[in-house]
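Visitor: this one's structure only:
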């Protein structure tokens, strides 16, 4: 029995290109400049702010007719289904398929499946795609933009990470959550915490500022999530964690010096194996000084403003 194979399609803004590829590397161990990626690794597409859909491949062939022959095996009985062609845009080096042609191909495949077609509320959604000279058919899962609903929080800072960046950073830090304990010891209003908790990541928060901790707790509760957020400096962390996420504090109300940045990284080195740091400053020398090594990095841009995302072990 062969391993499962999945095809992921992506949508990302030009400014998010590097961050998207960094998330790919964390999830799959590889990346691509393309908007489509194949992997045997199964990721819920709703975890990523960039993945548009995921096709779990059931059948493949060099010709479209080979796909239609294979789908004759599918017997859904009275269950409902619909079939969707993924070639709505250029995918890698494969051209877009026009609207009328897509509808025609969808009907051809649909006629071979034993089941009840339902275009509005199907129990099963199948998809197919032409990619690099081959055809693939399988179960289709669309991404839900969960992060989008987290944009309007009861408490917000103008300098906080966007929900899309925060979600990607959480995925980069904890791509495979099972058995992983994480901490955000400078959590601010909890933007990263909300995204991580909504994905089932085992993470706790902490911040030295009592007011923002209270705001963080309210933000978490607002979305029906449960998470622990403590008040206190990073120096008070006593447990060990598999990974730490640090969005280096900065804004008009948090004047952090280079020495304070260094101290935060030193403290993290004490209780964690891996740290993902988001910073507007170049702090490579600090990271090396405390014994971490940068194993991956990217720049997340928003217009003329940019942040560095560093994975350190």
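Guide: Great, that's in hand. What you see is a predicted model, and the numbers here were worked out from it, not measured in a lab.
Visitor: rest of the way, CA atoms for contacts and neighbours
Guide: Will do.
Visitor: who does the strand or helix carrying residue 82 touch, helix- and strand-wise?
Guide: Assigned by DSSP states H and E, residue 82 falls within strand 75-85. Secondary-structure packing of strand 75-85 (3 or more C-alpha pairs under 8 Å, 6 or more residues apart in numbering; DSSP states H and E): helix 99-110, strand 114-117, strand 124-131.
Visitor: quick one: which of those is nearest residue 52?
Guide: Closest approach to residue 52 among those is made by strand 124-131 (13.1 Å; C-alpha to C-alpha).
Visitor: just checking, residue 96 is part of a strand?
Guide: No. Counting by DSSP: H, G, I helix; E, B strand; the rest coil, residue 96 is not found in a strand; it is coil.
Visitor: ok so, going back, as a markdown table, the helices and strands packed on strand 75-85 with mean neighbour count and distance to residue 234 would be great.
Guide: A markdown table is the format used below for these (neighbours: other C-alpha atoms under 10 Å; distance: least, C-alpha to C-alpha, whole Å):
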| stretch | mean neighbour count | distance to residue 234 |
| --- | --- | --- |
| helix 99-110 | 15 | 55 |
| strand 114-117 | 18 | 56 |
| strand 124-131 | 22 | 47 |
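Visitor: Looking at the ones you listed, which is nearest to residue 65?
Guide: Short answer: helix 99-110, nearest of those by C-alpha to C-alpha, at 9.3 Å.
Visitor: buried set for the strand holding residue 82?
Guide: Neighbour-count burial for strand 75-85 flags 80-85 (criterion: 16 or more other C-alpha atoms under 10 Å).
Visitor: Equivalent analysis for stretch 68-77, please.
Guide: 68, 70-71.
Visitor: Surely residue 182 touches residue 243?
Guide: Yes. With contacts counted by C-alpha atoms under 8 Å, residue 182 reaches residue 243, the gap being 4.9 Å.
Visitor: Overlap in contacts, those two.
Guide: residue 174 (C-alpha atoms under 8 Å, 6 or more residues apart in numbering).
Visitor: thinking again about what came up before, in helices, which of the buried residues of stretch 68-77 appear?
Guide: 68, 70 (DSSP state H).
Visitor: So the closest residue to residue 143 other than its chain neighbours: helix, strand or coil?
Guide: Distances taken as C-alpha to C-alpha, 6 or more residues apart in numbering place residue 46 nearest to residue 143, at 4.3 Å, with adjacent residues excluded. The local conformation at residue 46, judged by three-state DSSP, is helix.
Visitor: shouldn't residue 46 be in contact with residue 145?
Guide: Yes. Using C-alpha under 8 Å, residue 46 is in contact with residue 145, at 6.4 Å.
Visitor: okay, now the one to match up with it:
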């Protein structure tokens, strides 16, 4: 196969419900620095599509053009040698009207590009899959990869709380807090049953859990081990944390066993101040005044909905 040079652009397609839109957009802003109302985003930033609970597919762009003919012409320069390939025209709901192509049109375009490429096509088990799509009036083709819903495997835990975050929300929360895990140390000091820990650890995030309740610490450890992950969960209050972290994720306690009073909540936030530069708070009630009193400034936020149950996801930085 001749060397194909990527342009440095990536296109991601998304799937989310109306209830999840705000959370998905906050995750987009964390990954890419901007969001969109479309279910497609183009960026120079590379993200493993399986990290996000909302990303469906990724195209690593190899070439682009104003017309389909431009793509066919460039495809004619591709020689796959002994490598089998397949071309797929992405099925996307978010395309603008000018970019829409019907089913038969898509199959025909796939055939035209497949015929232009030198090599053996294999629609069932190709070595390489190329993805093709029109977007914002231009055509793009590149290496195609599909997201694996790893979070889905984490839905059934040995230990569960009815008030715990869903795995999809927990995964998005971990991504918002830690878009790039390289060299980042994270603490979840009110980790509960470990929903965020499991998602973060499964994405290679260096995270430590902690809780004041010995039963949930035990449950959290069991959940982590159940999925073949390795992570530390300590017993004790956040006030006893002496290590410095880059990020803290705090899902404010509000269940039957550990409902925190406003004074407790403020105490948790103040205890976070000396140990982290960046703080993500998950709360069922607005606590902007507490966050500011604890010495943080809010940099982004959204409402995560689950039916009638609302949670605020609030991203903060230590005030200068």
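Guide: Good, I have the coordinates. All values reported here derive from a predicted model rather than from experimental measurement.
Visitor: picking up where we left off before, with distance to residue 7 of the first structure added, can I get the helices and strands packed on strand 75-85 of the first structure in TSV?
Guide: Shown next, in TSV, are these (distance: least, C-alpha to C-alpha, whole Å):
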stretch	distance to residue 7 of the first structure
helix 99-110	18
strand 114-117	24
strand 124-131	9
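Visitor: Would you map the strands across the first structure?
Guide: 6-10, 36-39, 51-61, 75-85, 114-117, 124-131, 134-142, 181-184, 202-207, 229-231, 243-247, 275-279, 294-302, 305-312 (DSSP state E).
Visitor: For those strands, give me TSV that also has distance to residue 267 of the first structure.
Guide: What follows is the strands of the first structure, written out as TSV (distance: least, C-alpha to C-alpha, whole Å):
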stretch	distance to residue 267 of the first structure
strand 6-10	37
strand 36-39	37
strand 51-61	35
strand 75-85	51
strand 114-117	58
strand 124-131	48
strand 134-142	41
strand 181-184	13
strand 202-207	13
strand 229-231	16
strand 243-247	11
strand 275-279	11
strand 294-302	17
strand 305-312	14
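Visitor: re earlier: ok, how many other residues are close to the equivalent of the residue nearest to residue 143 of the first structure over in the second structure?
Guide: Aligned counterpart of residue 46 of the first structure in the second structure: residue 50 (TM-score structural alignment). Neighbour count of residue 50 of the second structure, defined by other C-alpha atoms under 10 Å: 19.
Visitor: residues contacting residue 50 of the second structure?
Guide: Counted by C-alpha under 8 Å, 6+ apart, residue 50 of the second structure has contacts 146-150.
Visitor: can you tell me which of those stay in contact in the first structure?
Guide: Among the contacts of residue 50 of the second structure, the ones still in contact in the first structure (both residues aligned by TM-score structural alignment, their matches' C-alpha atoms under 8 Å) are 146-150.
Visitor: what does residue 185 of the second structure align to in the first structure?
Guide: Residue 185 of the second structure maps onto residue 181 in the first structure, by TM-score structural alignment.
Visitor: Quick check: nearest residue in space to the aligned residue in the first structure for residue 111 of the second structure, chain neighbours excluded?
Guide: Under the alignment (TM-score structural alignment), residue 111 of the second structure maps onto residue 107 of the first structure. Spatially, and ignoring its direct neighbours in sequence, residue 107 of the first structure is nearest to residue 83 (7.9 Å; C-alpha to C-alpha, 6+ apart).
Visitor: That neighbour and residue 101 of the first structure: what is the separation?
Guide: Residue 83 of the first structure sits 14 Å away from residue 101 of the first structure, taking C-alpha to C-alpha, to the nearest Å as the criterion.
Visitor: Same check on residue 254 of the first structure?
Guide: Distance from residue 254 of the first structure to residue 101 of the first structure, by C-alpha to C-alpha: 57 Å.
Visitor: for residue 273 of the first structure, same thing?
Guide: 52 Å.
Visitor: try residue 170 of the first structure
Guide: The gap separating residue 170 of the first structure from residue 101 of the first structure is 40 Å, by C-alpha to C-alpha.
Visitor: same check, this time on residue 259 of the first structure
Guide: 62 Å.
Visitor: And residue 64 of the first structure, by the same measure?
Guide: In terms of C-alpha to C-alpha, residue 64 of the first structure sits 13 Å off from residue 101 of the first structure.
Visitor: Tell me which residue of the first structure lines up with residue 82 of the second structure.
Guide: That one, residue 82 of the second structure, aligns with residue 78 by TM-score structural alignment.
Visitor: same check, this time on residue 13 of the second structure
Guide: Using TM-score structural alignment, residue 13 of the second structure pairs with residue 9 in the first structure.
Visitor: can you check residue 156 of the second structure too?
Guide: So residue 156 of the second structure corresponds to residue 152, using TM-score structural alignment.
Visitor: Just give me the neighbour total for that match.
Guide: Residue 152 of the first structure has 10 neighbours, counted by other C-alpha under 10 Å.
Visitor: before we move on, what about residue 140 of the first structure?
Guide: Residue 140 of the first structure, neighbours per other C-alpha under 10 Å, totals 24.
Visitor: same deal with residue 277 of the second structure?
Guide: 17.
Visitor: and it, what is it in contact with?
Guide: 245-247, 317-318.
Visitor: Which residue in the first structure aligns with it?
Guide: So residue 277 of the second structure corresponds to residue 273, using TM-score structural alignment.
Visitor: where's that match relative to residue 176 of the first structure, distance?
Guide: Applying C-alpha to C-alpha to residue 273 of the first structure and residue 176 of the first structure gives a distance of 16 Å.
Visitor: And residue 216 of the first structure, how far from residue 289 of the first structure?
Guide: For residue 216 of the first structure relative to residue 289 of the first structure (C-alpha to C-alpha), the value is 32 Å.
Visitor: Looking at these two, which is more packed in?
Guide: Counted by other C-alpha under 10 Å, residue 216 of the first structure and residue 289 do not tie: residue 216 has more neighbours, with 29 against 13.
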